[in-house]
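J.: Provided below are the primary sequence and the corresponding predicted coordinates.
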Amino acid sequence: MSLKKRVVYTAIFGGYDTLHEPKGLNKDIDFVCFTDDTKLKSKKWKIVLVADNKISSAMQNRKYKFFPNVYLKDYDESLYIDGNISVCSGVISELFDTYLAENKIAIPPHPERDCIYKEASKCIDISKGDPLKINLQMKFYKGIGFPSGYGLFENNVILRKHNDPDIVCLMESWFQQLEKFSARDQLSLCFLMWQQNIKCGSIFEGPRYSNRYLKIGYHKTEENLPVFKKIILYIFLNKKRNRILFFISKAIENIKRLSAKS
């Protein structure tokens, strides 16, 4: 059992991502990767080999993403990161100090939208999720009275006091929503925070923004894209980090809109 009280962890299943070695020492923090990849090795991550053939790779990821209170219960605080995110600093503890001093949970805001209803429409437009399940889910939330524009988080980075009873309840409810409705976890979290009166801090050093802590990269399947498509994806992944890339991304979006009209 580790004597450290903070952990950074990720969960990579089905070969979806490449594990990135964290930079710096971060002596006061452990790094843990849950995976089904028997060949995965690391000098800095503790590799925890697990497998559950009864559920999909995506749901295996969600199980570890949502429940550090079960799988990392000896730690008081955790930072979950998606497998395509790199830790770029030896002082990642500063994020814990900054955001968990007054919050039980903190997440980067969504970079494009601040409303689950708008996110639901976007998911349907780009074929991310079952339209029937998404529409049913949004109808249910509207019926309860959940307001539009309440907020939206990206959920690729989550800081938590994961053993806190309020957070445990939130995570259990979140997983239940995924089992009941759409597997798009962005669509349910803010509703549950509203319903359970949970305050969530906004991490402004998210991996899509210029900062010294975290950086977003490609998923493993994206690493082998044709060069042109990979460049376009890089522009959109990093448009919040670089003003030039931001304007290029806007130009590309305008070209797409004009092409769709013609």
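T.: Noted; the coordinates are in hand.

J.: okay, CA-based contacts and neighbour counts for the rest of this
T.: Fine.

J.: what's the nearest residue to Ile124 if we skip its chain neighbours?
T.: Nearest residue to Ile124, sequence neighbours excluded (C-alpha to C-alpha, 6 or more residues apart in numbering): Pro131, at 5.7 Å.

J.: check Ala58 too.
T.: Phe13 (7.3 Å).

J.: my guess is Phe146 contacts Phe191. True?
T.: Yes - in terms of C-alpha atoms under 8 Å, Phe146 counts as a neighbour of Phe191; the distance is 6.6 Å.

J.: where along this structure do the helices fall?
T.: 57-66, 68-71, 93-99, 116-125, 131-144, 165-180, 186-196, 227-237, 243-261 (DSSP state H).

J.: okay, now the one to match up with it:
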Amino acid sequence: MQTVVYTALIGGYEQLNEQPMAKQSSLRFVCFSDDATLQSDSWEIVHVEPYLPEDLSRSQRYLKLLPHRHFSDYQRSLYIDNTVVLKKPPEEIIADHHQGPFTNFEHSYRSELIEEFIKVLQYGIDDPGRVYEQLNQLQTFSPQLLSAKVFWGGFMIRDHHQPQMVALAEQWWAQVLRYSRRDQLSLPRAMDASGVVANALKLSNKDSDFHQWPVAIARKRSAEQFSAHRNLKPQSLQIAELSAELERSRKALNNLPKTVFYRLRDKLLLRGK
């Protein structure tokens, strides 16, 4: 079966990791990137324009989630996040671990989907409005999925042209467009809708005999991410909010001597008693 290994690096979020195992493999290693200057010793760089220029995160997901659209001549794909480095040739990994049509990892740190929702909200990883909307949608229409397994999205082997896998990919992409960009939140719903059951490996997400993660080089944590709340807010409203905040700060600064005086006075009065 024709197989391709690929990753997607959009928006300059981090530098490209090389894959030493590519030299021991006969498979094609493809890196989709919007950086026209990017070069690599182990990846074949395929230049692409972001599918959604104003939303680089979902532009990366467009490449990650839909291999059947991007690799018509290949029946199988091994997707890895850029922060994953393979420690064995991909042919060996697939032969040892793939039981089609879909092989991935169980999440090492969250056992139920609701826990992943909580972490996304707790760390402010995505717009809370979209996350809450997705959570409410699941609670109303598919409450059983909130206790479903969580899967790590950094490694996936997919027989991506099988009809069930095409259905999964399209449903997954639709969910990521409609709700949170965090694809882990949408995968259980897409699997349920398509009827796909994953061959989920019960291995550490961080390290196994065939992979290491995360291997990050010069990650830009401050890279701009699209936010519906921020990007759709009218400029006039943003200016008004900043002006109000400036006025509050000015008043607080003007009142600082009075505040200090009254606090000292209260302390002295307490001591006098």
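T.: Sure, I can see it. Note that the coordinates shown come from a computational prediction; the quantities given were computed from them, not determined experimentally.

J.: which residue in structure 2 lines up with the residue nearest to Ile124 of structure 1?
T.: In structure 2, the residue matched to Pro131 of structure 1 (TM-score structural alignment) is Pro128.

J.: for that match, give its distance to Arg182 of structure 2.
T.: Pro128 of structure 2 sits 12 Å away from Arg182 of structure 2, taking C-alpha to C-alpha, to the nearest Å as the criterion.

J.: the more surrounded of the two?
T.: Arg182 (20 against 16; other C-alpha atoms under 10 Å).

J.: residue contacts, the spatially closest residue to Asp81 of structure 2 that is not a sequence neighbour?
T.: Nearest non-adjacent residue to Asp81 of structure 2, counting by C-alpha to C-alpha, 6+ apart: Gly154, 4.9 Å away. Gly154 of structure 2 is in contact with Tyr79, Ile80, Asp81, Val84, counting by C-alpha atoms under 8 Å, 6 or more residues apart in numbering.

J.: show me which of Phe146 and Phe191 of structure 1 is the more surrounded one.
T.: Phe191 (22 against 18).

J.: His211 of structure 2 maps to what in structure 1?
T.: Going residue by residue (TM-score structural alignment), His211 of structure 2 aligns to Tyr213.

J.: so what's the residue count around that match?
T.: 20.

J.: and Met59 of structure 1, by the same measure?
T.: For Met59 of structure 1, using other C-alpha under 10 Å, the count is 17.

J.: circling back: go through the contacts of Gly154 of structure 2 and flag which are in strands.
T.: If you go by DSSP state E, the contacts of Gly154 of structure 2 have Tyr79, Ile80 in strands.

J.: need the contacts of Gly154 of structure 2 in a markdown table (columns: neighbour count and distance to Arg219 of structure 2).
T.: Putting the contacts of Gly154 of structure 2 into a markdown table (neighbours: other C-alpha atoms under 10 Å; distance: C-alpha to C-alpha, whole Å) gives the following:
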| residue | neighbour count | distance to Arg219 of structure 2 |
| --- | --- | --- |
| Tyr79 | 25 | 20 |
| Ile80 | 20 | 17 |
| Asp81 | 19 | 13 |
| Val84 | 23 | 14 |
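
J.: tell me how far the aligned partner of Gln139 of structure 2 in structure 1 lies from Leu192 of structure 1.
T.: By TM-score structural alignment, Gln139 of structure 2 lines up with Lys142 in structure 1. According to C-alpha to C-alpha, Lys142 of structure 1 stands 13 Å off from Leu192 of structure 1.

J.: with neighbour numbers in mind, choose between the two.
T.: Each of Lys142 of structure 1 and Leu192 has its neighbours counted (other C-alpha under 10 Å); Leu192 has more, 19 against 13.

J.: list the contacts of that one.
T.: Counting by C-alpha under 8 Å, 6+ apart, Leu192 of structure 1 touches Leu170, Ser173, Trp174.
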